[in-house]
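Asks: Model the following, please.
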Amino acid sequence: MIEIEALSKHYRAPDGRVTDVLKSINLEVQPGNITAVVGPSGAGKSTLAKCISLLEQPSAGSIRVNGHDLSRLSGEVLRRERRAIGTVFQSSALLQRKSAWENIALPLRYLGVVERDISARVGELLEHVGLSHKASAFPAQLSGGQRQRIGIARALALRPSVLLADEATSGLDPEATVTILDLLRKLRDEYRLAIVLITHEMDAVRRAADAVAEIRDGQIVHYGVVKQLLAQPDSRLAQQLLPLAPQPASSELVLQLSYRTDVPVASDWLTRLSQQFALRIDLLGAHIEQVNGLQLGRLQVGIHFQRERVPLSQLLMQLEQLGLIGRVTAGAPLLKEAV
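Replies: This is a model prediction of the structure:
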């Protein structure tokens, strides 16, 4: 596992001015989990990735991998302990004059591993990434997605417990992106890896991540388990993950709804709610998707009362029983607890 505690990074300009890029970052990723780190350009994602991989030394705080604080090490000891972190960059960074097989073997050869063990490990990794048939191909003969898969295999050559994927799907076509994300999920499960996925793509978060942290101005401003965030109608991260475009509405009441994760949503919820309370319900917008094997969704509905108005608490309670969590976005003053 990886534990990042009170991690800060600042840079000092020649004139003495100090720029704080990361400010007391706390993040923990357990084995067998993928945590995505998202945020706008300039928020600090790239600096965080460099600090995690120890390409940059943190100004303060700690980075512990399996209980060992790597941020306090240097020299040969640091190089040895860094083997616990495999890194995949936006560019696969393969050596163009070496075959796929030879690229994966590089870190093993560097450590002096015997040839028999190298062959076994490289063969295993090529099979895991689905490219055994491309072992002798050179990078120029591979597609972008295939090169990235070889890069992932090389990152795993030394059996790390943590994998840092820094914008690993950026620039790939949609089909290759899906392949890489599915591969990361497969490797997470088979090797029990703690994976940190640095990305700006919400599609990648929905498809692969177990948890997500949003970083802005060098600080983590939101964090949560993906499926739990998507069950919160007022979550800003949920709005980014399953966006709903604002819709004009002339309804008496506008609700934003989220699927519950602990009970299934009734397939006929709209009909049942309409009939029970004599409502006309307009579906103003919806985003429903499979996320980590769960059917999750966010909806916006407009409600018109065809008879008397219903107490808000009663309406929201019935929605919960039907598998939906709601919050009012417009029209709340029209509803009183006693009518």
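Asks: going forward, measure contacts between C-alpha atoms and count neighbours the same way
Replies: Will do.
Asks: surely H287 meets A245?
Replies: No - between H287 and A245 there is no contact under CA atoms under 8 Å: 9.8 Å.
Asks: Show me which of these two is the more surrounded one.
Replies: Legend: neighbour count by other CA atoms under 10 Å for H287 and A245, higher for H287 (16 against 12).
Asks: from what I can see, the more buried one looks like it's in a helix, true?
Replies: No - counting by DSSP: H, G, I helix; E, B strand; the rest coil, H287 falls outside a helix, being strand.
Asks: which residues in the stretch 151-300 of the chain form helices?
Replies: Secondary structure of the stretch 151-300 of the chain (DSSP state H, counting those that start in this stretch): helices at 174-191, 202-208, 226-229, 236-241, 269-277.
Asks: Any chance of CSV for these, columns mean neighbour count and distance to L283?
Replies: Formatted as CSV, the helices of the stretch 151-300 of the chain follow (neighbours: other CA atoms under 10 Å; distance: least, CA to CA, whole Å):
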stretch, mean neighbour count, distance to L283
helix 174-191, 17, 29
helix 202-208, 20, 23
helix 226-229, 21, 22
helix 236-241, 18, 17
helix 269-277, 14, 9
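Asks: one more, for comparison:
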Amino acid sequence: MIVLDHVSKFFSSKSGDIKAVTNVSLHVKQGEIHGVIGYSGAGKSTLIRCVNLLEQPTSGNVFIQGKESTFLSPDKLRSVRKNIGMIFQGFNLLKTASVYDNIAIPLKLLGLKKEDVHKRVEKYLDIVDLADKKNAYPNQLSGGQKQRVAIARALAQEPDILLSDEATSALDPETTDAILDLLLKINEEFGITILLITHEMNVIQKICDNVTVLEKGEVIEQGTAVQLFASPKNKTTQKFLNTISQRKLSSSLISQLNLNGTVVRLTFIGENTGEPLLAQLTKKFDVQPNILTANIIELKNDIIGNLVIHLTGDQEIIEQALQFLRKQNVGIERLEGN
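Replies: Below you'll find the model as predicted:
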């Protein structure tokens, strides 16, 4: 659906080229929600603007629905963009136009008949649950309602692809959850492919199928959401995960508990999260597990459980116990404390 092949984007300045995006490749499959996460300055916004070619890549190629789109003429590019909707962090609504007109005006510019414009506006206002606000103006709406109008405006063009540029970062947590639920509904009911950028790990957690992590304009990690949450390889990815679950024991806690022995993080995926494996461990082996931290992360399509435990006992028996857990498909990561 969307393929970026070694895409780079450099900007010229008096001090030299600024490398916003460097050699980025990603593949967004039809019907999936693909998240791109990174800190400020990672190149996320530049990358998403390369997808709809609001920014022309310095090098590399962009393919939309199997067609090379990087160097299209303006007329052909406009045709491609008709199939790509976009929602923004700042909503980008016309302040002097009603909710109805904010959705209708782009459709009129596309040349739709008046009756078709009306049908689409009514349809998509109903989908985003704002039918009663069609005569209101943006300054009469909450932030979440403004974003719903922006989503309805993007959907009204009936695209196959929806780009989301930090669409929830200006919203409070409760409103963010409501907008994410709406994006999930859109993806599931209409089969629209969604590529979103964010710096919020809870956004990735709730709705994404696959994830790309950016740092300083480069891809540092890619994989399914389950893979990244269960076994993050890069330190930046691990830092993002720390924002929603404690993955690192503080030195003060280690000192306070005087952890002599073996400290490990156990990761359980899917059905394993409900298995009493620690109980089995104490029955089968002469080891004493002490739970230090525990949490369950609910993803779009799976569940991941994390336990950090301190094991005491004979070291050889501890290794046998850990081998038993590995055979049950439990991820094991050794932490400080040995």
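Asks: follow-up on the earlier one: export the helices of the stretch 151-300 of the first structure to a markdown table and tack on distance to W101 of the first structure?
Replies: What follows is the helices of the stretch 151-300 of the first structure, written out as a markdown table (distance: least, CA to CA, whole Å):
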| stretch | distance to W101 of the first structure |
| --- | --- |
| helix 174-191 | 18 |
| helix 202-208 | 27 |
| helix 226-229 | 36 |
| helix 236-241 | 37 |
| helix 269-277 | 55 |
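Asks: Those: which one's closest to H10 of the first structure?
Replies: Proximity to H10 of the first structure (CA to CA) singles out helix 236-241 among the helices of the stretch 151-300 of the first structure, at 27.0 Å.
Asks: which helices and strands does that closest one pack with?
Replies: helix 202-208 (3 or more CA pairs under 8 Å, 6 or more residues apart in numbering; DSSP states H and E).
Asks: The helix it packs on vs the second structure, average offset?
Replies: Helix 202-208 of the first structure differs from its equivalent in the second structure by a mean of 0.9 Å after superposition (mean CA distance after the TM-score superposition for the first structure).
Asks: okay, which residue of the second structure is out on the far edge from center?
Replies: Distance from the C-alpha centroid of the second structure peaks at D314, with 43.2 Å (CA atoms, centre = their mean).
Asks: how close does the residue of the second structure sitting at the aligned position of Q295 of the first structure get to D17 of the second structure?
Replies: In the second structure, Q295 of the first structure lines up with I303, judged by TM-score structural alignment. Here I303 of the second structure is placed at a distance of 44 Å from D17 of the second structure (CA to CA, to the nearest Å).
Asks: the more surrounded of the two?
Replies: Under the criterion of other CA under 10 Å, the comparison of I303 of the second structure against D17 puts I303 first, with 19 against 11.
Asks: Could you pull up the contacting residues of the more buried one?
Replies: For I303 of the second structure, the contact set (CA atoms under 8 Å, 6 or more residues apart in numbering) comprises I269, G270, T273, I296, I297.
Asks: would you list the residues you listed in JSON lines and tack on neighbour count and distance to I33 of the second structure?
Replies: Listed next are the contacts of I303 of the second structure as JSON lines, based on neighbours: other CA atoms under 10 Å; distance: CA to CA, whole Å:
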{"residue": "I269", "neighbour count": "21", "distance to I33 of the second structure": "21"}
{"residue": "G270", "neighbour count": "14", "distance to I33 of the second structure": "20"}
{"residue": "T273", "neighbour count": "16", "distance to I33 of the second structure": "25"}
{"residue": "I296", "neighbour count": "15", "distance to I33 of the second structure": "22"}
{"residue": "I297", "neighbour count": "18", "distance to I33 of the second structure": "18"}
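Asks: Provide a list of residues in contact with T96 of the second structure.
Replies: By CA under 8 Å, 6+ apart, T96 of the second structure lies in contact with Y137.
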